[in-house]
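J.: build me a model from this:
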Amino acid sequence: MRAARNIIGLCLALAMSGCALAVNGAPPQTYDLVAPEVKPVRGQPLPVQLVVRTPTAVRALNTERILVRPAHERISYYPDAAWSDRLPRLIRARLTEALEDSGHFNAVVTEDDRVTSAYSLQIAIRAFEMSVNGKPPEGHVALSAKIVDERAGKVVASRRFETRVRAKSDSVSEGVAAITTAFHDVSRELMRWMTNGSRRSRLGAGS
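T.: Predicted coordinates:
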């Protein structure tokens, strides 16, 4: 009887944790989100330490599961498939990696580093999904970004970035490929926006 209760308790714990477990008991196929390749900046980096905060997201996106949208008002998930981490943390890690590789800033950190930074990049995830809404399947990514002056407590600049990339099919592997390409496109556009001439000068002057 005690063993049965332990098994039931374990099942309930797994269900409540939100893990993307397959019905047949096999572990889900795990997909990593690769950081976009960027060209290092020429010249000296800005004497600015930038903190990339963990993006905010609605509950449907704050998960390891890979979202599929079969209709505008409906959502589902790929069965037996998952991202390698919860999506907000994964996006934070890959954006941090790309910004570090770009060499635009003296240092790029996250709030986990527990250091004080003059500026922060704050992201809201608006869409990160495979769309099959009666059209050819496509990866859809939309991020809302803010550059915040942490000392003054004000938003320096804000903008929404969005793109869609056609997928070869609606399979999980092709869906992940299309979502990843869309993420790369959005990330590069976001980084160009952050480091254009006028914004770079303003951040440098405020350091």
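J.: CA only for contacts and neighbour counts going forward, please
T.: OK.
J.: might one say that Y78 is in contact with E174?
T.: No. Between Y78 and E174 there is no contact under Cα atoms under 8 Å: 11.8 Å.
J.: you'd agree L90 is in a helix?
T.: Yes. Under DSSP: H, G, I helix; E, B strand; the rest coil, L90 sits within a helix.
J.: give me the distance between the nearest residue to it once chain neighbours are set aside and A4.
T.: Excluding its sequence neighbours, the residue lying closest to L90 (Cα to Cα, 6 or more residues apart in numbering) is L33, at 7.0 Å. To A4, L33 is 39 Å away according to Cα to Cα, to the nearest Å.
J.: alongside the first, I'd like the structure of this one:
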Amino acid sequence: MRRQSRCIIMASLASLLGACSILPKSDPLTVYQLPAAHEVTAAAFSGLSGRSLSVFTPYAGSFLDTDRIAVVPSGNRLSVYEGSRWSDPAPVVFRNRLVRDLRKTADLKAVGNERESLLADYQLRGDLVDFQVEYRNEQPTALIAFEASLVNGQSGRVIASRHFSVAEPVDGRQVPEVVQAFGRAAGRINHDIIQWVYRVAGK
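T.: Sure, this is the predicted structure:
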């Protein structure tokens, strides 16, 4: 009886090990950072010397608030590029690139994000409306749209608000080419945002 029980246990273990060996393996993910661009230069902006700015992570809907690279291949169908993701959720990727580009201007005393507890003169808040690839006349295009609000850091009063959007064609259909298009789009929209911040805050 004891020998029979031992045989049953061994058979069960063998069965479990066999089942484990045929489980599908998850595909490896390639992680991408947002490429740097050269649209923002320190000489382009001035007038906020001694001031500080805190950039808040923008709100985004559930489709964009992930680290997957979003794509709308047709109509209203939402999807992602398989096997690829951003280094952080898309709103954080957007915020970090904007902070880096703002720091390149060199005229601001300090630039940080909301996690750094910076007692800033100004806060840049907003909604990330678009951060995905869409097909326009069968041409993949990287879209970024941001609803921005510049806020007085002391009183909380909204100084000004504005909608920003850019569309950058993808030179190809592979994920690395998509990532490069996002980098160019981010450089363009950040240039516009920074120019607006300097103009509004410098009044």
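J.: care to give me the TM-score?
T.: In this superposition the chains share a TM-score of 0.81, using TM-score structural alignment, normalised by the length of the second structure; 183 aligned residues with a Cα RMSD of 2.4 Å.
J.: mind listing what the residue minimising distance to the centre of the second structure touches?
T.: For the second structure, the residue nearest the mean C-alpha position is A90 (2.5 Å; Cα atoms, centre = their mean). Applying Cα atoms under 8 Å, 6 or more residues apart in numbering to A90 of the second structure gives the contacts L64, D65, T66, D67, R68, F131.
J.: translate it into the numbering of the first structure.
T.: Aligned by TM-score structural alignment, A90 of the second structure pairs with L87 of the first structure.
J.: contacting residues for L108 of the second structure?
T.: Contacts of L108 of the second structure (Cα under 8 Å, 6+ apart): L48, S49, G50, R51, S52, L53.
J.: the same query, at a cut-off of 6 Å, please.
T.: L48, S49, R51, S52 (Cα atoms under 6 Å, 6 or more residues apart in numbering).
J.: please apply the same query to Y78 of the first structure.
T.: Per Cα under 6 Å, 6+ apart, neighbours of Y78 of the first structure: I66.
J.: ok, 8 Å please
T.: Y78 of the first structure sits in contact with R65, I66, L67, V68, V172, where contact means Cα under 8 Å, 6+ apart.
J.: quick one on the thing from earlier: and what about the residue nearest to L90 of the first structure, helix, strand or coil?
T.: Assigned by three-state DSSP, the conformation of L33 of the first structure is coil.
J.: map it onto the second structure.
T.: If you follow L33 of the first structure across to the second structure using TM-score structural alignment, you land on L34.
J.: go ahead and confirm that match touches V92.
T.: No. Counting by Cα under 8 Å, L34 of the second structure does not reach V92; the two are 10.8 Å apart.
J.: on that earlier part again, out of the contacts of L108 of the second structure, which are shared with the first structure?
T.: Counting by both residues aligned by TM-score structural alignment, their matches' Cα atoms under 6 Å, the first structure reproduces these contacts from the contacts of L108 of the second structure: L48, S49, R51.
J.: what's around the first one, how many residues?
T.: If I follow you right, that is L48 of the second structure. 18 (other Cα atoms under 10 Å).
J.: just confirm it contacts V197, I think it does.
T.: No. L48 of the second structure is beyond contact range of V197, at 9.6 Å (criterion: Cα under 8 Å).
J.: if you drop the residues flanking it in sequence, what lies closest to the equivalent of Q123 of the second structure over in the first structure?
T.: In the first structure, the residue paired with Q123 of the second structure according to TM-score structural alignment is S120. What sits nearest to S120 of the first structure in space, not counting adjacent residues and going by Cα to Cα, 6+ apart, is V51, at 4.6 Å.
J.: over to that neighbour. Which of the three states is it?
T.: Classification of V51 of the first structure using three-state DSSP returns strand.
J.: and it, what pairs with it in the second structure?
T.: That one, V51 of the first structure, aligns with S54 by TM-score structural alignment.
J.: isn't the residue nearest to L90 of the first structure up against D85?
T.: No. Between L33 of the first structure and D85 there is no contact under Cα under 8 Å: 9.2 Å.
J.: quick check: the strand or helix carrying F146 of the second structure aligns to which part of the first structure?
T.: Here F146 of the second structure, judged by DSSP states H and E, is contained in strand 139-152. Taken onto the first structure by TM-score structural alignment, strand 139-152 of the second structure occupies residues 136-149 there.
J.: pull out the buried positions in that stretch.
T.: 137-149 (16 or more other Cα atoms under 10 Å).
J.: longest single helix anywhere in the first structure?
T.: helix 172-194 (DSSP state H).
J.: which SS class is R151 of the first structure?
T.: coil.
J.: residues contacting A57 of the first structure?
T.: P88, A124, I125, R126.
J.: any idea how many residues pack against the third one?
T.: Taking other Cα under 10 Å as the neighbour definition, I125 of the first structure ends up with a count of 20.
J.: test my guess that it contacts T54.
T.: No. Counting by Cα under 8 Å, I125 of the first structure sits too far from T54 to count as a contact (10.2 Å).
J.: separation between V179 of the second structure and T57 of the second structure?
T.: Computed as Cα to Cα, the V179 of the second structure to T57 of the second structure distance reads 20 Å.
J.: just S49 of the second structure next, same as before
T.: In terms of Cα to Cα, S49 of the second structure sits 24 Å off from T57 of the second structure.
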